[in-house]
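Chemist: Quick check, what structure comes out for this input:
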Amino acid sequence: MTTTSASTKPAGARVRVQRFGTFLSGMVMPNIPAFIAWGLITALFIPTGWAPNGILGGFGNEAVIGWTGSRTALAAAEDGTTFPQYVGLVGPMITYLLPLLIANTGGRMVYSTRGGVVATIATMGVIVGSTIPMFIGAMIMGPLAAWLMKKIDAIWDGKIRPGFEMLIDNFSAGILGGALAIGAFFGIAPIVTAISNTLGDAVDWLVSNQLLPLVSILIEPGKVLFLNNAINQGVLTPLGIQQAQESGKSILFLLEANPGPGLGILLAYTFFGLGIARASAPGAIIIQFFGGIHEIYFPYVLMKPILILAAIGGGMTGVAINVAFQTGLRAPASPGSIFAVLIQTAPGSYIGVILSVIGSAGVSFLIAAVILRASRKRDLAAGETGDLSAAVAQTEAYKGKSSAVLGGLAGQSAAGNGASRSTEADAATPAHTAAPTRELRTIVFACDAGMGSSAMGASVLRNKIKKAGVTGVAVTNQAIANLDGSADLVITHRDLTDRARDASPNSLHLSVENFMASPRYDEVVGMLTERGNTNNRDEVTR
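Modeler: Next up is the predicted model:
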């Protein structure tokens, strides 16, 4: 049950930046729950939090004489009384836990568990050798250490005498990890610290000169072209966390996560759009604004590229309001849902953050409405109501892979034109072989990050299996890099099937074009039903 497809490898600076950003995002995104946990603990227990607690928040006399951010072991109050300076949870989590999680994830992406272990060891040198949170250092040392371990293992692969494999493997990893930790302490940490301080000074200069809104000129087009991950994960998130540690919040977390610009554009299509674009915009609003999946509005921009001006105008407005109110979030808001933004909003910043969302949505709506109204008569006269399917295809081309959300949007567009895009695309894929001879007990949906599109696809198939009365089949989702060969069937987008086959060669593989609406799911359910995995069977043949 495998399919093959010819694909051309894209080239160019845009694709290289996109791939780099995707790799950075792959290190950060799986660890977002840890960032959220840190943000909630910070919001609760620091002196300016909802429930200040010296033991958990990591402060002593600062609660008496005012928060200073001091890290001294003892601190003196104004009357000379000393209070112990507790370590707490906030400091150790941002200093050690979060960078080590990123490093371990990056190492696993390069060289599985062994790479993750060496990456974690090496990153400790960067952490201890610096006075700031080493997120950039972790993104450098994690993959680098794993890559070096992989190359060293290749030197004596197949040359070790039987019985000495564990000895060589353990000591080589330990020696390399220790050496890299020492090298990172003296070499990488000072360099990364200097880079971080320089970038931080640049941001402070933009803020002090009221120029920060200008970054929207880069961020908003970058989002539509899927080039934002390199900036967001590589620069904004590390700097934002450093600022949040020092002041309890950072405006940098809002530069991209603000759902206002996209909301305004979709509202404009709802009132002034044409054809399927207008009909689908209200549903897209729910996914974008409440679900936080911003890419849902990108095809609407690509249908009329001049609408990027609306996104830029809305983004600049939101940033300007946040600068004026000196607002910020405690931790990254991911995904960029209004709920995630409000949960991570620092105390005292709610008014500014809410106004920034409303203001950015209002400005982007006005600009987009003017553009759509101005071209409405011309579009109607030319019989052009907007080709949403083509815009979705272009968006997926920019992204470099299929998207479950965009696939569903394309399905709506195709249905409006009397054809199913996903069905046609899947039908165009070479047919798979007959039913497999092995029992299907574990089905895994795999994509780059193991989240998002693969999770949605797994949910769709899981519901189909449940409705068919099939039991005893586990349907899960995970990253391609984490495939361990235990899955009976691996389902991927057709562009990722070759990578999945390399990662899990003993599994059956199924390629689909659209995770949300593939006809191949019905074939899988049919095979499961034929094999008797239904509620009316007492036993299942293994």
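Chemist: hey, let's count contacts and neighbours off CA atoms from now on
Modeler: OK.
Chemist: And the next helix or strand past the helix or strand encompassing residue 458?
Modeler: According to DSSP states H and E, residue 458 maps onto helix 452-467. Per DSSP H and E, the first helix or strand lying C-terminal to helix 452-467 is strand 474-479.
Chemist: Second input sequence below; structure requested for side-by-side comparison:
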Amino acid sequence: MTTTTTSPQSAPAAEKQPGSLRVGVQKFGSFLSGMVMPVIPALIAWGIITAVVVNIQEFYGDWTPADALGETIGPMIHYLLPVLISVQGGMMVYQMRGAVVGAVATFGTIAGSDYLLGDAGIHMFIGAMIMGPLSAWVMKKLDALWEGKIKAGFEMLVNMFSAGILAFSMAVVGFFALAPPINWLMEVLGNAVRFLVDSGLLPLTSLLIEPAKVFFLNNAINHGVLTPLGTNEAAGEAGKSILFLLEANPGPGLGVLLAFTIFGVGAARATAPGAALIHFVGGIHEVYFPYVLMKPALLLAVIGGGTTGVTTNMIFEAGLRAPAAPGSIIAIAIQTASDSYLGVILSVVFSAAVSFAIAAVILLASRRRDMEADDQFSAAIAKTEAAKGKKSAHLSSLAAGAANLPAAAAGRISTIYFACDAGMGSSAMGASVLRKKLAAAGIEDVHVTNKSIAALPGDADLVITQQTLTDRARPKEPEAIHVSVDNFMNAPEYDEVVELVKTSGQNNDDAATLTSAPAGGGTATATAAKTAVLTQDRIRIHSGAASQDQALAEANEILVSAGAVTEDYLQAMRDREATVSTFMGNELAIPHGTNEAKGSIRASALSVVRYDGGVDWSGDQVSFVIGIAGVGDEHLQILARIAELFADEAKVAELKAASSEQELFDRLNAVNG
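Modeler: Sure, this is the predicted structure:
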């Protein structure tokens, strides 16, 4: 519900290049992830089969059914899984036609690797990631060459043979041209990992992996390097690989979230426990990224936790049989090798503890500044989504939780303020609409009223403002939920507010009656509203159109004639529109002066002008212009009832159909009873 508006500025070309590189790496990583992630269930199945066979053989020795099942382990990891990856990659580029060609090409690459290395052949995951999309792309380009040039009746023949010939050609390319360099690359990468392990330097990979995770750059490393290398290692004599835990360990993120739960402030502290559960059990690591981005020094915490986890796994020689995706503690436990449970569990516990300790020190050191400053958590979530490059349901849920912080902390929402610049027009109508919605929902213990931003007292549970005024209202009500709307009349956010109030436990049987007190605490009578505020001579109908400034001038002229304002009030209305539009929705605008124009108001009055040709109101179409001047609260009750009237589109149509000022007055007067 809360809206954050930023004004991006053009950056120098030199500053844009790193961003372009980051986006490029993200896209590459996302493409790799798109190929590998759908195949993870097959990897999990392979890991389960391996675990079952190994455990049976370990405890019961040779057993024919288990030995027979074990025959599937080698072919699955060597042939099935790479071919599935290539099929997915081909599908992403050129649907099923590309998938078929890519699968054949990948099989040729596997065979070429086996021919060169014999029994020591590698598992061609990287080859599949290359040949699947590449073959599909070539197929797509070839089809484009003769599209529309094939004689009728020969399409199927050409399509079948072109794909078959290309599949054969790409298989030959994979066998002779691609297999040798991939074998060499895998050997180099494998030797590099072994060097890091033998020299005790593998924990240093956390210096790269942990920051890369926060900026969504980890997919290229994880799926492009760690998964292929880890799978090769797990398929060997070891039957496991530590590489599967370099990125998947939930400990570092858990430690940060626990630190926020205890030592954080504001929305970050309130949402951290739920985020910790989603991260640790659900395996959705991205929910902790905003907490780190909010305080970049916390990168030290996740790096410290990551290096601790890797070191622990090295000491205990622990590893997983297959990738743990998502990185949930449940997935990790299922994939843990039978001799690695102690090491894996300790690696998670120790990494969380170290990350927690470092994060706690950082949070405590800045706690006083954080309590005095505006809550930056929503901005951090937006920054995280920007780093990811697309919307995330998990991050959106986190943002919603941040918006609901006061309701969660206080347990109830009892005071809602509609705030605008002057507090006498649009906010009053919005308050009336929301009161009606709350009453219809059976909620009867919420005080809903309108105020100027300058008069906000600081005791609100929820504040509703137009988007351009939200930043001005936040310092006045720092502990409140702030909801931004486009207009006060028919904002969809009202329904969200009603649901929020419901979930905060406000619908109590013994609650007080719904309060409709206007700003200032007074209550105007309907009679006063009818006789003094709106009279028939202040209602006009024009068949043509008008400009916004002409409509403002006419509203001011009527109010001046009524003795309600001075001539200076017109400029105050113009100033108000320059700050924020008074368009309310449903073809209604309610111009009025700024809070500084109170001295120009002598009495409360309303003017109503209907423009059948319409008014372009700062880009919105308006038919009714209701000018407002208010002293005290005399005008608020009728204004609130008019708000209810204009909230109903059928009633607005009736007002537009009124044939005379008298009929229009009678229809407006009917709401005053």
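Chemist: Just the TM-score for the two chains, thanks.
Modeler: Between these two chains, after superposing, the TM-score reads 0.69 (TM-score structural alignment, normalised by the length of the first structure); 395 aligned residues with a Cα RMSD of 2.6 Å.
Chemist: Show me what the helix holding residue 458 of the first structure packs onto, helices and strands only.
Modeler: helix 404-416, strand 442-447, strand 474-479, helix 520-530 (3 or more Cα pairs under 8 Å, 6 or more residues apart in numbering; DSSP states H and E).
Chemist: Taking helix 520-530 as reference, get the angle to the very next helix or strand once past the longest one.
Modeler: The one in question is helix 404-416 of the first structure. Later in the chain than helix 404-416 of the first structure, the nearest helix or strand by DSSP H and E is helix 421-428. Interaxial angle, helix 421-428 of the first structure versus helix 520-530 (axes from the mean of the first three to the mean of the last three Cα atoms, to 10 degrees): 70 degrees.
Chemist: Could you measure from the closest residue to residue 58 of the first structure other than its chain neighbours over to residue 43 of the first structure?
Modeler: Using Cα to Cα, 6 or more residues apart in numbering and skipping the chain neighbours, the partner closest in space to residue 58 of the first structure is residue 88 (3.8 Å). Applying Cα to Cα, to the nearest Å, the value for residue 88 of the first structure to residue 43 of the first structure is 13 Å.
Chemist: Counting neighbours, go ahead and name the busier of these two.
Modeler: Neighbour count, other Cα atoms under 10 Å: between residue 88 of the first structure and residue 43, residue 43 has more, with 26 against 17.
Chemist: returning to what we had before: for residue 96 of the first structure, see how far away the residue nearest to residue 58 of the first structure is.
Modeler: Note on residue 88 of the first structure: its distance to residue 96 of the first structure, by Cα to Cα, is 13 Å.
Chemist: Repeat that for residue 239 of the first structure.
Modeler: The value you get for residue 239 of the first structure to residue 96 of the first structure, if Cα to Cα is used, is 16 Å.
Chemist: any idea how far residue 218 of the second structure is from residue 25 of the second structure?
Modeler: Distance, residue 25 of the second structure to residue 218 of the second structure, using Cα to Cα: 9 Å.
Chemist: The two: which is more packed in?
Modeler: Neighbour comparison, residue 25 of the second structure and residue 218: the larger count goes to residue 218, with 22 against 18 (by other Cα under 10 Å).
Chemist: circling back: between the helices and strands packed on helix 452-467 of the first structure, which one is closest to residue 92 of the first structure.
Modeler: With Cα to Cα, the closest approach to residue 92 of the first structure among those belongs to strand 474-479: 28.4 Å.
Chemist: in that closest one, what counts as buried?
Modeler: Neighbour counts over strand 474-479 of the first structure (16 or more other Cα atoms under 10 Å) mark 475, 476, 477, 478, 479 as buried.
Chemist: before we move on, what about stretch 397-410 of the first structure?
Modeler: Taking 16+ other Cα under 10 Å as the criterion, stretch 397-410 of the first structure shows 398-410 as buried.
Chemist: and for that stretch, what span of the second structure is it aligned with?
Modeler: Aligning stretch 397-410 of the first structure against the second structure (TM-score structural alignment) gives residues 386-399.
Chemist: Residues contacting the matching stretch, please?
Modeler: For stretch 386-399 of the second structure, contacts defined as Cα atoms under 8 Å, 6 or more residues apart in numbering pick out 23, 26, 215, 216, 271, 275, 284, 286, 287, 378, 381, 385.
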